[in-house]
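A.B. asks: I would like to see how this sequence folds:
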Amino acid sequence: MNTLKPMKTITTSLCTERIPTLSVIQPLQHSIKMLMSPKDDDKPVIKALKSAILNDLGGRYNQQSNFLSKVSFLDPRFKSLPFLEESCKLEIYSDVMKSIAVPRPFVVKQEEDIAPLPVLQNLPSISNSEKSVIGIPDAAVDKNNNSPERKKTKRCESGLACLFNEVYVTGVDPPSTNEPTLMQLAEAEVNKYRTIQPIKYDENPLIWWRDHSESLPLLSFYARTVLCIPATSVPSERVFSTAGDIVSSQRAALKSDHVDKLIFLKKNMQ
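C.D. replies: Down below sits the predicted model:
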C-alpha cells in the first residue's frame, strides 16, 4: 500500500548502524506530518489510517524535543533546522553554546603544583682548622654564616636549585585579559558552523566531523558525544542475535573471552 510505504522507509532508516539515527527523529516527524496529512481525494479508509498514524506519533518525544533539536542541529545534514521557527532556532543555538562551553574533564598540572625541591639540612660544619687545610679564607665564611658568599648562595642548598634558579621562572603568569573566554569560543564555533553548507542526506556525518575536528574542536567533541546515541534498540538486539549465531550447540565450549572477541570482529569487520 502506497500509504504505508513511507513508514517502511522511515523504519528502515532508523534501524541502520553505520550512520547516526538520533538526529533523524525530528526531521522524520516533520516529514510524517506532511506525508500523512489527509487529502481531498483520499478514501475514507485512507483518511482514517493517516489520522490514526498522526495521532499516535504526534505526542511522542515532546519532553525530549529540545534535546532532539540540538542533536539535529549537530548533524550537518539537518543543521539548518528547516522544521523549526526562527525563534526556536535561536534558542537551540544558545543551548548548544552553553553545552559546549564546559571545561573538558581533564586536569593540566601547573608549575605551581610541582612540589619544591628538598632542602638539605643538618650538614656538618667545617672547623677553622679544616678550612685552612682545604684553602677556604676566614673572610669567606664568618662565625654567624652571614658572609656575602653565603647570602648569595643561601637559596642554593640544592644543586639543581642553584643551576635553575637563574634560568627558569617558577611563578605562574596571570591569565591575559585579551584571551577569549570559553563561551566566546563556543559562540564563534556555532556561528562558523551555521555558515557552512549542509551536506547531502546520503553522506556520513561522523566522517564530516572527523574532517572538521580541528576547525571546530568544541562542536566536534560534543557532536560525537550525542550522535553516537542510537534512536532504537535494534543495534543492541542485533548483537544478541549475533551471539546466538556464534554460540551454538556445535560451539558450546567457547570461552566467554573468545565469544566477546568473535562478536566484536563480526560487528566491526566491515
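A.B. asks: For the rest of this, base every contact and every neighbour count on C-alpha atoms.
C.D. replies: Noted.
A.B. asks: what's the burial count for residue 192?
C.D. replies: 12 (other C-alpha atoms under 10 Å).
A.B. asks: distance of it from residue 218?
C.D. replies: Separation of residue 192 from residue 218 (C-alpha to C-alpha, to the nearest Å): 12 Å.
A.B. asks: try residue 81
C.D. replies: Taking C-alpha to C-alpha, one finds residue 81 at 20 Å from residue 218.
A.B. asks: just residue 94 next, same as before
C.D. replies: According to C-alpha to C-alpha, residue 94 and residue 218 sit 14 Å apart.
A.B. asks: okay, the two: which has more neighbours?
C.D. replies: Legend: neighbour count by other C-alpha under 10 Å for residue 94 and residue 218, higher for residue 218 (22 against 15).
A.B. asks: compare with the first, here's sequence two:
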Amino acid sequence: MLYLLGGLKRGEGLAAASLTEDDMTLIQEVKLMSPLKVATTLLREEKVPTLSMIAPIQAKLHKHFSNEDSNLPVITEMKQWFREDFSGRYLQLKDLLHSAAALDPRCKDLAFLNDVDIRDLIFMKITTEVLKMNEKAGDSGTLNEGEAAEGGDNSPNTEEERDDASPKKKTALHQLFGEFLTTRAPLKTIREKAKDEILKYRERDSLHLTGDVLQWWKKQVDLPLLSALAKSYLSIPATSVSSERV
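C.D. replies: Sure thing, here's the model as predicted:
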C-alpha cells in the first residue's frame, strides 16, 4: 500500500500504480480518519489537556465529516454515521464547553462558531457566571478592597452629603479653591466591572497555540474577576481516560 501511495506522490498516475477499487476506498478511509488521529494526538501531547479544547475539536471534526467530497458509498455512510454520533454528544454540556473555549486565550475569538451573535451570547453568560461566582464566595471584603483601589475609601463623605442635601451659599473658601476640587466617579458594580474586563479580554491578542494558558492568565492582573472564573474552567481535564482510549 505504501508503494502504491508513493507512486501517486511521484505523479506516476493511477495506471502505473495499479490501484484497485479497494485500494481507492482504503485511501479515502485513511484520509477520512486522519483528523481523528490528529485530535487524539493533540490530547495526548498536551501537558494538561483542558475542557476548553473540546468544542473547537468537535467543530473541526463535524465540519470535516460534513463535506460531501466522495462518491464512494462506504465513505458517505461513514460520514453519515459520524455526523449522527456527533449530533447527540455533549448537548447537555454545550454551554459549559463554549464558555471554557471562550476563556481559553488561544481560542477566545470563538472562530469555530460562525454566528457572531452566539459568540456575544456566550460572553454574556460568562458575565452572569462572574456574578454568581462572587455571590457564592460571599467575597464582599475582597470586592471592597478592589473598589478602594480603584476609587478610594468607600465611606460616604459627610461634608459632601450635606452639600448635596441642601444647597448653600458658597463660602469664600469655595469661591477661592472650588475650581481645584474634583468629584470622585461613582464606584462600578460587579456587573459593570465584569463587562469591562470581558471587553478588555476580547480586544487583546490571542495566545499562540503552544502558549501556556494558565501562565497567561496569571499575568492578566487587571482582569481579576475573569481570571478567577477562567482558572476554575481551565482546571477541568478534557478527558479522564488514557490517550489510547480517547
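A.B. asks: And the TM-score between them?
C.D. replies: Scored against TM-score structural alignment, normalised by the length of the second structure, the superposed chains reach a TM-score of 0.63; 175 aligned residues with a C-alpha RMSD of 2.8 Å.
A.B. asks: does the residue lying farthest from the centre of the first structure belong to a helix or a strand, and which?
C.D. replies: Seen from the C-alpha centroid of the first structure, the residue lying at the greatest distance (C-alpha atoms, centre = their mean) is residue 129, 69.6 Å away. Counting by DSSP states H and E, the element that carries residue 129 of the first structure is helix 128-134.
A.B. asks: What residues in the second structure pair up with the next helix or strand after that helix?
C.D. replies: Under the assignment DSSP H and E, the closest C-terminal helix or strand after helix 128-134 of the first structure is helix 148-152. In the comparison with the second structure, helix 148-152 of the first structure aligns to no range at all (TM-score structural alignment).
A.B. asks: could you show me where the helices are in the second structure, in order?
C.D. replies: Per DSSP state H, the second structure carries helices over the ranges 2-9, 13-17, 21-45, 54-64, 73-87, 94-102, 116-137, 140-151, 158-165, 172-177, 190-203, 213-218, 224-234.
A.B. asks: Could you list every helix and strand that the fourth one packs against?
C.D. replies: Packing contacts for helix 54-64 of the second structure, counted by 3 or more C-alpha pairs under 8 Å, 6 or more residues apart in numbering; DSSP states H and E, involve helix 21-45, helix 73-87, helix 94-102.
A.B. asks: Highest mean neighbour count out of those helices?
C.D. replies: With neighbours taken as mean count of other C-alpha atoms under 10 Å, those reach their highest mean count in helix 94-102, at a mean of 21.
A.B. asks: how close does it sit to the first structure?
C.D. replies: Superposed on the first structure, helix 94-102 of the second structure shows a mean distance to its aligned partners of 0.9 Å (mean C-alpha distance after the TM-score superposition for the first structure).
A.B. asks: now that helix: which residue numbers in the first structure?
C.D. replies: Using TM-score structural alignment, helix 94-102 of the second structure pairs with 65-73 in the first structure.
A.B. asks: Trace residue 82 of the first structure over to the second structure, please.
C.D. replies: Superposed on the second structure with TM-score structural alignment, residue 82 of the first structure falls opposite residue 111.
A.B. asks: go on, residue 18 of the first structure?
C.D. replies: In the second structure, the residue paired with residue 18 of the first structure is residue 47, using TM-score structural alignment.
A.B. asks: Let me know how buried its match is, in neighbour terms.
C.D. replies: Residues near residue 47 of the second structure, counting by other C-alpha under 10 Å, number 9.
A.B. asks: same question, residue 231 of the second structure
C.D. replies: Residue 231 of the second structure has 17 neighbouring residues, counting by other C-alpha under 10 Å.
A.B. asks: Next one: the corresponding residue of the first structure for it from residue 32 of the first structure, what distance?
C.D. replies: Superposed on the first structure with TM-score structural alignment, residue 231 of the second structure falls opposite residue 224. Residue 224 of the first structure sits 27 Å away from residue 32 of the first structure, going by C-alpha to C-alpha.
A.B. asks: who's in contact with the residue nearest the centre of the second structure?
C.D. replies: For the second structure, residue 102 is the residue whose C-alpha lies nearest the centre (C-alpha atoms, centre = their mean; 1.6 Å). With contacts defined as C-alpha atoms under 8 Å, 6 or more residues apart in numbering, residue 102 of the second structure is in contact with 52, 108-110, 122-123.
A.B. asks: Serialize those to TSV and add fields for neighbour count.
C.D. replies: As requested, the contacts of residue 102 of the second structure are arranged in TSV below (neighbours: other C-alpha atoms under 10 Å):
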residue	neighbour count
52	28
108	23
109	19
110	23
122	18
123	20
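A.B. asks: Which of the residues you listed sits closest to residue 82 of the second structure?
C.D. replies: residue 52 (21.7 Å; C-alpha to C-alpha).
A.B. asks: so the closest one touches residue 239, yeah?
C.D. replies: No: applying C-alpha atoms under 8 Å as the test, residue 52 of the second structure and residue 239 come out as separate, 11.1 Å apart.
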